[in-house]
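> Sequence first, predicted coordinates after that:
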Amino acid sequence: MAREFRTVGVVGLGTMGAGIVEVFARNGLQVIAAEVTEEAVARGRTHLETSTRRAIDRGKMTEEQAGELLGRITTTTSMADLADVDLVVEAVPESLDLKASVFAELDKHVGPDTILASNTSSLSVTELAVRTQRPGKVVGMHFFNPAPVQKLVELVRTVVTEPDVVEDLQAFAATLDKVPVVIGDRAGFIANALLFGYLNHAARMYEERYASREDLDAAMRHGCGYPMGPLALLDLIGLDTAYEILETMYAQSRNLMHAPTPLFKQMITAGLLGRKSGRGFYTYEKPHSSKVVPDAETPGALVSDEAPVREVQRVGVVGTGTMASGIVQVFASAGFDVVVRGRSDSKVGASIAGIKKSLEKAVVRGRLTEEKRDATLGRITGTTRLEDFADVDLVVEAIAEELEVKRAVFGALDEICKPGAILATTTSSLPVVECAAATSRPADVVGLHFFNPAPVMKLVEVVSTIGTAPDVSATALALCEKLGKVPVSCGDRAGFIVNALLFPYLNDAVKMLEAHYATADDIDAAMKTGCALPMGPFELLDVVGLDVSLAIERSLYKEFRQAGFAPAPLLEHLVTAGRLGRKTGHGFRDYTSR
């Protein structure tokens, strides 16, 4: 029979502890909240009163309900007052010694069946359990901040935690309207273990001046639908907090992906902690403000005044697949004359028919007039001859991701296109410089990585090789803005920005599953609920395609040679078995219909 939790204790009334107290009290539980001093108790009370007042002002709670909620909370400075509680959640600062002393003290006062839980986000729950006489009844119960709002709760079992303790807390968390996920005791648990490797990688990219902070953040917001870019999120979390979490994770994993990039230490030493200090990767109006203000690092216009911009009126697109057709539609809709080249008349016809169907849908939905539809289609010309690109100002190659095929196309375009014409590739993973090397005009070659579907997705990665001329990069950026896109600049290395940040994170999730650390459902739930991502990693892998994902991860590993980038064996086995995701009906999950 499952335990009943009627009275709970919370030790620590900081922002996190007060939020946990509120969660319990909102759900009708009697709460005894302990702090070290009366002053700390008073501060905790202020946190609670401010939060409930905010809820009243927003119409989410009445004055009467707030009064009842606060009436269910008793505060104390003595651990002895927690003697009769059914559960205690410790929420003191992230210090192992401090938390261990709290657990040792609680162990003396509470009943033998009382469960002791830690809200730690990164420390070893096992280390805390062994400081007590009841290691089987010690568990991690990691709420996310702000606790009254965030749904995720990570329940961390140690090797000695009694199974019924975890089961009872899982059922209890669900009654609090939370989403509980059960995991083993490993630094970072699920959300932080996957999130902070990604954040660290983004900080390293910035440190290496591979891309600007604005471009790194814009790439992940517009390319992946993330609610915040990685550097803005680090500022919100606090660079000192991020550094401590990464240090703890690296101490356990010895994975270089978790080794804090040196920039963190430099910024922390300089007092640049993020929003709470008023300056981190960005500069804020004042400490704890979310309003970003210009600083010395703030870029001006995307296109430098010193770099001239070439005139582009007529555009050629090589390819008739989904991506190529989308790019044709984007350019034609923006007023450019477009020549689309396919290998046969039937392929060209099918591409243009697909574009017409897409535009028809926009008309039906009221997003496009019939006149604009007809004008857009009138700007598109089909051909099977590369020679028809002789007078275009820009060619965009959008064929299959096969290097030798792309090099052959670029070699042919080099002979056909007029001097000054820009040659662009939409590759998502191959070196742009390889395409440039197939021509006698490497300065005119640039990467224009559109995201699928091109008419919908805002992001375009503008990839400059070591030989790309400044005016070519400037023209590409200006052109993307004319198309209504969000262009970001980066250098020519595997993964560019988005894939280089996204796929190591997805690979880490597969390794987590492979180690039986958590289920695919719990990992997906943790990342969607705890980090507000649009899709969990396994949902996303099945949509992208496991074969495509494996190819990208192999290219990243080949370039960077870091063990953390090596594709997870489980991913390779699934691809070998033909489980490629939604397109085959089977991937990490089975799909009833394809």
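Everything's here; your move. Numbering: from 1, shown residues only.

> okay, CA-based contacts and neighbour counts for the rest of this
Noted.

> what about the residue nearest the centre of the chain, distance to F189?
By Cα atoms, centre = their mean, the chain has its centre lying nearest to Y226, at 5.4 Å. Going from Y226 to F189 by Cα to Cα, to the nearest Å gives 21 Å.

> structure B:
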Amino acid sequence: MARDFTSVGVIGLGTMGAGIVEVFARNGIDVIAVEVDAAGIEHGKQVLGGSTGRALARGKMTQDEHDALHARVTFTTDLGDLADCLLVVEAVPEHLDLKKEILGRVDKVVTAEAILATNTSSLPVTEIAVATSDPKRVVGMHFFNPAPVQQFVEVIRTVVTADDVFEDVKALAERLGKKPVVVGDKAGFIANALLFGYLNHAVSMVESHYASREDLDAAMRFGCGYPMGPLQLLDLIGLDTAYEILDTMYKQGRDRLHAPSPIIKQMVSAGLLGRKSGRGFYTYAEPGSPQVVDDARTPTGGVPAGVALRPVATVGVVGSGTMATGIIEVFAKAGFPVTYVARGDDKVEGVRAAIARSTARAVEKGRMTAEEAESLLGRLTGSTSREALADADLVVEAIAEDLEVKQDLFRDLDRICRPGAVLATTTSSLPVIDCAKVTSRPEDVVGMHFFNPAQVMKLVEVVHTVSTAPDVVATVQDLCARVGKVAVTCGDRSGFIVNALLFPYLNDAVKMLAANYATADDIDTAMKTGCGLPMGPFELLDVVGLDVSLAIQRELYLEFREPGFAPAPLLEHLVTAGYLGRKTGRGFRTHP
């Protein structure tokens, strides 16, 4: 017979514990909230009151509901008050010995039918369970922060957890309006196992000065639609918590990609823990404040001293595919005369027709006037001859992702284009220097990686090689702002910022699926509802194309020679079988 959870206990009233208290109390369950001392209780009351107060002020809760919620919560410093609870959830700091001690003490207080749950995000639940007299009744119940908002809960079942225990906890999570996923006892479970490898990789990028903290965060927000950049997220989580999670994952799996970047430990030792301490990767107005304030590392903006921008009044684009057409439209919409070159008259006309359709839709939706649409089309000049680009101030190539084909084009542009013209490649994975080296002016060559669809996506990765002139970088950064894009700048390394962070995470998800740890549906649910990502990894892989994903992952592996970047065998097998995602009707899922 299923347990009737009318009263539950929560131990630890920090941000997470107080959030869990609110979740239970919101759903009509009485809560015994336990802290170590009066100061801890007072802090817990403030966190709970602040959260419910905001909900009340925003009209998401009535005064009666607010008062009833608080009436259901009893605060205490005595674990003995948990005696009648059929479920006790510990949410104390992420230290194994502390969690074992707490549940060991609770084990002696509650009845034999009671369930003991740990909210650990990374520690081994089995090891915590064996500190009790009955490990069968211990389960992981990992809420996500902020608990009242986040729908996802990981229910962690150990090898000894009783069937009725995890079934009752899963049913309770559903009663709370959550989306529970049942997983085994592995460090990081689903969400953190995938999330923290990505976060750690981002830290290594900023530690090596490959890109600035602002550019890293902007890249993932504007390039992938993530709600927060990786360094912003680490500051929110807390660098001490992040270090504990990564260290636990590394010790269990020995994957070097989970070995905490040295700077994380250094920052923790220095007390730079993120928002809660007022300083982490960013500096905040005060401890606990979300408001970022300028510090010594804040970019000053503008053109660097001693650098003069090159004039860009006319633009050339080579290519006629989806990306090229989008880039042509972006420049023309911003007022630039654009000369574009395609391989045949039919393709030249196809580009104009596609842009005409796009502008017609914009007029229909009121985003553009008919006069503006006509003016935009009037700025387009199509040609089948590269010679038409002779007077362009900037030429952007957006042709096939084939190095030999691109190098042939750059040799031609070197011959045709006027001295001082900026030559840009939109490559997403090939080395920019390999295009630059076939010209007599490698200092004029830069990466200008737009994201698809270029008309919609705000991000452009500006990629400088070891040869790119500073004024070229500054000119392209300024140009991006003029056409309404967000420019992020990085060095010429495989994957640049976005793909270098995104695809190893996707690859890790494939490995997790292949290991039968969780289903594709559960993994997608975890990352969408637990981490707020716009798409789950398998949804995204099917959209991008498994062949494209595999090619990028291979490039990353060849560049970095990192064993963890080796493409997952399952991904290779699916590509070999012709299961490439949506475009073939079958990938990780079957599509109509």
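Yep, it's here. What you are looking at is a predicted structure, and each value in this text was computed from that prediction instead of being measured.

> rewinding a little: tell me the contacts of the residue nearest to the centre of structure 1?
Neighbour list for Y226 of structure 1: 220, 532-534 [criterion: Cα atoms under 8 Å, 6 or more residues apart in numbering].

> For it, which three-state class applies?
Classification of Y226 of structure 1 using DSSP: H, G, I helix; E, B strand; the rest coil returns coil.

> Quick check: V472 of structure 1 is in a helix.
Yes. Per three-state DSSP, V472 of structure 1 lies within a helix segment.

> Skipping adjacent residues, who's closest to it in space?
The shortest distance from V472 of structure 1 to any non-neighbouring residue, by Cα to Cα, 6 or more residues apart in numbering, is to D444 (6.2 Å).

> shouldn't that neighbour be in contact with A421?
Yes. Between D444 of structure 1 and A421 there is a contact under Cα atoms under 8 Å: 7.1 Å.

> what sits in contact with each of the two?
Joint contacts of D444 of structure 1 and A421 (Cα under 8 Å, 6+ apart) do not exist.

> Assign E461 of structure 1 to helix, strand or coil.
Per three-state DSSP, E461 of structure 1 ends up strand.

> Just tell me what it corresponds to in structure 2.
Matched across to structure 2, E461 of structure 1 falls on E461, judged by TM-score structural alignment.

> from memory that match sits against G491, does it?
No. In this structure E461 of structure 2 lies outside contact range of G491 using Cα under 8 Å: 9.8 Å.

> Provide a list of residues in contact with the match of E461 of structure 1.
219, 447-450, 487-490, 496-497.

> Most neighbours among those residues, which one is it?
G447 (33 neighbours; other Cα atoms under 10 Å).

> what helix or strand does it sit in?
strand 445-450 (DSSP states H and E).

> what about the helices in the stretch 401-550 of structure 2?
Taking DSSP state H, counting those that start in this stretch as the test, the helices found in the stretch 401-550 of structure 2 are 403-416, 432-436, 470-482, 498-514, 520-525, 537-544, 546-560.

> Deepest in the core, which of those helices is it.
Among the helices of the stretch 401-550 of structure 2, helix 432-436 has the highest mean neighbour count (mean count of other Cα atoms under 10 Å), at a mean of 23.
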